[in-house]
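A.B. asks: Got a predicted structure plus its sequence, pasted below:
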Amino acid sequence: MRLSLSSLNGLPADVRRPAYDVANAEIGVVHLGVGAFHRAHQAVYLDDCLGLGATGWAVCGASLRSPDTSQALDPQDGLYTLATRSGSGDELRIIGSLRRLLVAPSNPKALLDAMSDPGVRIVTLTVTEKGYCHDPATGTLDEAHPDIVADLANPSAPRTAPGYLVEALARRKAAGTPPFTVLCCDNLPSNGATVARVVGHLASLRDPDLGRWVEGEVAFPSTMVDRIVPATTDADKAMVSSRLGVDDHWPVMTEPFSQWVIEDRFPTGRPPLEDVGAELVKDVRPYEDMKLRLLNGSHSTLAYLGYLAGHETIAGTMAESAFQLLVERLQDQEVTPTVPAPPGADLAAYKRALRARFANPALRHRTWQIAMDGSQKLPQRLLAPIRDRLAAGAPIALLSLGVAGWMRYVSGTDEHGQAIDVRDPLAERFRQVAHTAGPDAERLADGLLAIREVFGTDLPADPRFTGAVKAALAGLYREGAAATVRRAVAG
């Protein structure tokens, strides 16, 4: 038997169930990119809102690429299990806020119709950094991106998240329907402003009048989201199904911690998110910098160097004392001076909590998973604080070691000569650079530093940066990641 509405009442008493009539909840949110993170984060907050009686804020989730989520959850009436993992065990909860599932490539009309529905007042997104078809170094739309070119040629069958947003907004404008609020939940710098710039530019390319309307009428609040969500394994599915007594084909695993900071700007209304733990603020930027630089920057550094050192998971990496010291010193000495504390925040306590979360042995967060799409992540996670440190004339040795770890990783071959499965929009360019450079650290660094979409034009021209990165990369080739990290923290 599968998890479904009909099987809810038969679940064990220790499994938390939706506190509302799931079948009668009304859709008020369309979500683009319905993957594990959305289902462990925003969908949970909305499930809590529905439980408070705000029954008009259920979700229509859309996959922009794969039908996997729809195929797994449609037979389950959209229900799935949230397993919260800690040292004391796994707490299971059934989430019911995901009321409809669409697969965009197979039926773009259905998604556009859903986004054009006057009852939908918010469109949320978790499509990863690369899903916005922008230049990570500048935050502007990549007009030459083949999918953007295709969206301009055939706007009624978009391929991209910006294409769907623009076409749906154009339809609402033509129908006299107020625009939805666009709520980006991805790790982009100033994510609301960045998505507004990308969507507004694409709208203007289609029709200057539409571009002006988007700029003047559509709200793009910024957000900061935080929750660690490892990929679900077959063992996870078996554990959940055994506990439930019915099969759940796609549960999600997560940690107890969750945070959602949102700029409170919703012209057509919003759910009572402040009543379920979200923080509604005037300015998200301090929270964003704190998270992107302290959490994501150190997470990426651990992922690249930990993978190279032979560690499968972040917790396994943190079990090695040198990596613990690396994270502590990276955060305290080089990153914290670039992070103004948000109102009421205790940065020292925040960093201690981060390190405890990274070391949580119950979460098998793979270094390889975090290492994906590094070209889209480096600019905000490591290069932004590097720029601030250089402007202050301050050292960047540990931040540069993180960048060098990324360079060694994307070379495509590990320390034992085995191939690395590099997943990145620029993977082919990395392969070409690595092929030309061979096992020469300086040539590899020069080739990668020439990729303007990642490094811009300023950093490759600054010898303080290039020198530090090349020295760290040479150490990784000469000694390996584990020894290089031990040497970096020995002083």
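C.D. replies: Right, received. Where do you want to start?
A.B. asks: C-alpha from now on. contacts and neighbour counts both.
C.D. replies: OK.
A.B. asks: For Val401, grab the count of nearby residues.
C.D. replies: To be clear, residue 401 is Leu; Val isn't right here. Residues near Leu401, counting by other CA atoms under 10 Å, number 28.
A.B. asks: Same question for the one 4 residues further on.
C.D. replies: Neighbour count for Gly405, taken as other CA under 10 Å: 25.
A.B. asks: which residues touch whatever helix or strand it lives in?
C.D. replies: Gly405 belongs to helix 397-410 when assigned by DSSP states H and E. For helix 397-410, the surrounding residues in contact (CA atoms under 8 Å, 6 or more residues apart in numbering) are 300-302, 304-305, 308, 326, 330, 334, 374, 378, 382, 386, 414, 420, 422, 427, 430-431, 444-445, 448, 465, 468-470, 472-473, 476-477, 481, 488.
A.B. asks: show me the contacts for Ala119.
C.D. replies: You called it Ala, but residue 119 is Gly. With CA under 8 Å, 6+ apart, Gly119 has these contacts: 27-28.
A.B. asks: Recalculate using a threshold of 6 Å.
C.D. replies: Going by CA atoms under 6 Å, 6 or more residues apart in numbering, Gly119 touches Gly28.
A.B. asks: ok, now the one 4 residues further on?
C.D. replies: With CA under 6 Å, 6+ apart as the criterion, the residues that contact Val123 are 29-31, 182.
A.B. asks: Next, the buried residues of stretch 360-369.
C.D. replies: Neighbour counts over stretch 360-369 (16 or more other CA atoms under 10 Å) mark 360-368 as buried.
A.B. asks: Which of these fall within helices?
C.D. replies: Counting by DSSP state H, the part of these found in helices is 367-368.
A.B. asks: which residue ranges form the helices in the stretch 301-450 of the chain?
C.D. replies: Taking DSSP state H, counting those that start in this stretch as the criterion, the stretch 301-450 of the chain contains helices spanning 314-318, 321-329, 347-358, 367-371, 374-378, 384-391, 397-410, 427-437, 441-449.
A.B. asks: where does the last one sit relative to the chain's centre, distance-wise?
C.D. replies: Right, the one you point to is helix 441-449. 28 Å (CA atoms, centre = their mean, to the nearest Å).
A.B. asks: then this one, side by side with the first:
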Amino acid sequence: MTSLNRSNHPAAIHPERVLQFGTGVLLRGLPDYLIHKANQQGIFNGSIVVVKSTGGATDEFAEQDGLYTVVSRGLQKGQLVDKHTVVSAISRVISAQEDWKAVLDVAKKPSLQVIISNTTEVGIQYVEESIFQNPPQSYPAKLTAFLYERFKNFGGGRNKGLVVVPTELISDNGLKLRDIVEKIALHNELGKLFMKWLKYHVRFCNSLVDRIVPGKPDTETHAQLQQKLGYSDKLLIMAEPYRLWAIEGDDRVKNVLTFAKTDPGVIIDEDINFYRERKLRVLNGSHTISVPLAYLLGLETVHEMMQHPLMSRFVEDVITHEIVPTLPEWMIPEENPEAVREFAADVLDRFRNPYIEHLLLNITLQETLKMRARNLPTIQRFVEQHEQIPQRMALGFAAYLRFMKAVREEDGVYLGEATTPTGGIITYPIRDDHAEYFYKLWQQVDVHDASSVRNFVQTLCADTLLWETDLSVLSGFGDAVADHLSNLLTLGVEATLERHVAAAESTTSGSEIG
């Protein structure tokens, strides 16, 4: 079987317009993929120089001339998608550790327009260091050194500024990176002229990326795919069909990032808060409110959750009836509610993707912080808008409290236990910074006494240090959670869920406050 390279898979060579820090699968499965698509349509006509910031060789990229395959598998508009794309946007990969001078030489290219990065969330942090090291250690210092090299080479020319788009998964990633670069520049005394050029001619854009890219498939699947494709590809990666890259920018940014014109998954807007809020509430929030309930049923993956008739109904209903209606209309572009409903339909397709193994237990990591950030605002908005309690979210919240019930502690890890509908016992780690807090509170609860459970829930809801708000003021919420929790503890998870679904079929969503 032949290897994938430009000899047996000819591809156009374009000017190097993008510098990319990071070789990870997210960058290759989203920005690089999108730039390749634009090149294929004759729009952007630019290639990407990739910087490998960490140690390790770049041989695999060199052997394949930067080519690799993205296999997109999953559901889209309810239809099964299974297609592959050979991405040819990468021109070369340079190791920062082994050839930092070659990285700095890219700064001298007149064709360069864009810098993108994904150095993980910890990559965008300030480290007080010299940018004149070979190379600097932190990503912001490397970026500052590169920008300073470009400034010097072009004499601070205004038309040689760049658009910098970090994709690290933190809020306001562009603004935070800009602030750090400015601080590093001051520490290294790079001068007022550079600071002025940095301020007016280098545009740092906040961005949001959303695509599940599991990466390289397992050995068996990899072999099957290569057999089907007819060539070997050591860099082959898997991705879901859905994709979104929302970038905060004005007309100047649009004029540079012309690849955005070729794919509806790329959005450039002066305010991307809607896209961030939509993802946080609908995608992340529905995960957080549903997963403890599904896991306590004995399910292991998101796909299994969506195959379970009761859980699938629960997830669909909590998204449709309790999460989607709470996004503020003023936040929605052109006040178009379809933008949220269409995204919700995409989310359900993504959850049902049979090709992605998303473990429920992994999603429960730091469940308390996630519940606070993702779902409490939704619960509060629902009560304000409807003067009702969102009963599905109340059940999900109760299941979260049940999930946080540890039975013992071993070597600093708190362990929970649950009985599955088939009678089996599952033991699981509670990987949450508040595990000890919950363990101590649960010690005081008689699970067979409804009043004891109610006192437990009331104490939790009133803990403003934990929630940064007082949930006890949401009239009826604590009572609804306590009722659901008592049922989970005495009737079991499946019977409680069955009762809830049956009740939802005969009544409208929520119960009136009074």
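C.D. replies: That came through, no problem. Computed from a predicted model, the values in this text were never measured in an experiment.
A.B. asks: Regarding Ile131 of structure 2, what is its secondary structure?
C.D. replies: coil (DSSP: H, G, I helix; E, B strand; the rest coil).
A.B. asks: I'd guessed it sits against Ala145; true?
C.D. replies: Yes: contact criterion CA atoms under 6 Å: Ile131 of structure 2 and Ala145 qualify, at 5.3 Å.
A.B. asks: At which residues are the helices of the stretch 101-250 of structure 2 located?
C.D. replies: Counting by DSSP H, counting those that start in this stretch, the helices of the stretch 101-250 of structure 2 are 139-153, 173-187, 192-201, 219-229.
A.B. asks: so who does Asp271 of structure 2 touch?
C.D. replies: Neighbouring residues of Asp271 of structure 2 by CA under 6 Å, 6+ apart: Glu248.
A.B. asks: any idea what it aligns with in structure 1?
C.D. replies: Matched to structure 1 by TM-score structural alignment, Asp271 of structure 2 sits across from Asp283.
A.B. asks: how near is that match to Ile262 of structure 1?
C.D. replies: Look at Asp283 of structure 1 and Ile262 of structure 1: by CA to CA, to the nearest Å, they are 8 Å apart.
A.B. asks: Could you find the closest non-adjacent residue to the residue mapped onto His14 of structure 2 from structure 1?
C.D. replies: Taking TM-score structural alignment, His14 of structure 2 has Ala25 as its aligned residue in structure 1. Of all residues not flanking Ala25 of structure 1 in the chain, Thr55 sits nearest, at 5.1 Å (CA to CA, 6 or more residues apart in numbering).
A.B. asks: pretty sure that neighbour contacts Gly28?
C.D. replies: No: in this structure Thr55 of structure 1 lies outside contact range of Gly28 using CA under 6 Å: 9.0 Å.
A.B. asks: Give the ChimeraX command for selecting the buried subset of the contacts of helix 397-410 of structure 1.
C.D. replies: Those of the contacts of helix 397-410 of structure 1 that count as buried under 16+ other CA under 10 Å are selected in ChimeraX with:
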select :300,301,302,304,305,308,326,330,334,374,378,382,386,414,422,427,430,431,444,445,448,465,468,469,470,472,473,476,477,481,488
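A.B. asks: When Thr55 and Gly28 of structure 1 are compared, which one has more neighbours?
C.D. replies: Higher neighbour count among Thr55 of structure 1 and Gly28: Gly28, with 24 against 21, using other CA under 10 Å.
A.B. asks: and the more buried one, helix, strand or coil?
C.D. replies: Quick answer, by three-state DSSP: Gly28 of structure 1 is strand.
A.B. asks: what residues are up against it?
C.D. replies: If you count contacts by CA under 6 Å, 6+ apart, then Gly28 of structure 1 has 56-58, 119-121 around it.
A.B. asks: one more time with 10 Å
C.D. replies: Applying CA atoms under 10 Å, 6 or more residues apart in numbering, we find Gly28 of structure 1 in contact with 55-60, 114-115, 117-123, 180, 269-271.
A.B. asks: Can you say which of those residues are buried?
C.D. replies: Buried among the contacts of Gly28 of structure 1 (16+ other CA under 10 Å): 55-60, 114-115, 117-123, 180, 270-271.
A.B. asks: picking up where we left off before, now for Thr55 and Gly28 of structure 1: what residues contact both?
C.D. replies: Common neighbours of Thr55 of structure 1 and Gly28 (CA under 10 Å, 6+ apart) are Pro271.
A.B. asks: Distance of the aligned partner of Leu235 of structure 2 in structure 1 relative to Arg39 of structure 1?
C.D. replies: Residue pairing (TM-score structural alignment): Leu235 of structure 2 is matched to Trp250 of structure 1. Per CA to CA, Trp250 of structure 1 is found 10 Å from Arg39 of structure 1.
A.B. asks: And for Tyr164 of structure 1?
C.D. replies: As judged by CA to CA, Tyr164 of structure 1 and Arg39 of structure 1 stand 21 Å apart.
A.B. asks: ok, now Lys130 of structure 1?
C.D. replies: In terms of CA to CA, Lys130 of structure 1 sits 20 Å off from Arg39 of structure 1.
A.B. asks: Who has more neighbours out of those two?
C.D. replies: Regarding Lys130 of structure 1 and Arg39, a neighbour count based on other CA under 10 Å identifies Arg39 as having more, with 22 against 18.
A.B. asks: Kindly confirm my reading that that one is in a helix.
C.D. replies: Yes: when three-state DSSP is applied, Arg39 of structure 1 is found to be in a helix.
A.B. asks: and it, what does it touch?
C.D. replies: So Arg39 of structure 1 contacts 45, 61, 80-82, 95, 97-98, 229, 251-253 (CA under 10 Å, 6+ apart).
A.B. asks: Look up how far Met238 of structure 2 lies from the aligned residue in structure 2 for it.
C.D. replies: Under the alignment (TM-score structural alignment), Arg39 of structure 1 maps onto Arg28 of structure 2. Separation of Arg28 of structure 2 from Met238 of structure 2 (CA to CA): 10 Å.
A.B. asks: Over to Thr320 of structure 2?
C.D. replies: For Thr320 of structure 2, the distance to Met238 of structure 2 - CA to CA - is 29 Å.
A.B. asks: what about the two, which has more around it?
C.D. replies: Between Thr320 of structure 2 and Met238, counted using other CA under 10 Å, Met238 has the larger neighbour count: 22 against 16.
A.B. asks: That one is in contact with Ile356, isn't it?
C.D. replies: Yes: contact status for Met238 of structure 2 versus Ile356: in contact at 9.0 Å, counting by CA atoms under 10 Å.
A.B. asks: okay, and the common contacts of these two?
C.D. replies: 73, 212-214.
A.B. asks: Could you double-check that Gly78 of structure 1 lies in contact with Leu5?
C.D. replies: Yes: judged on CA under 10 Å, Gly78 of structure 1 makes contact with Leu5 at a distance of 8.9 Å.
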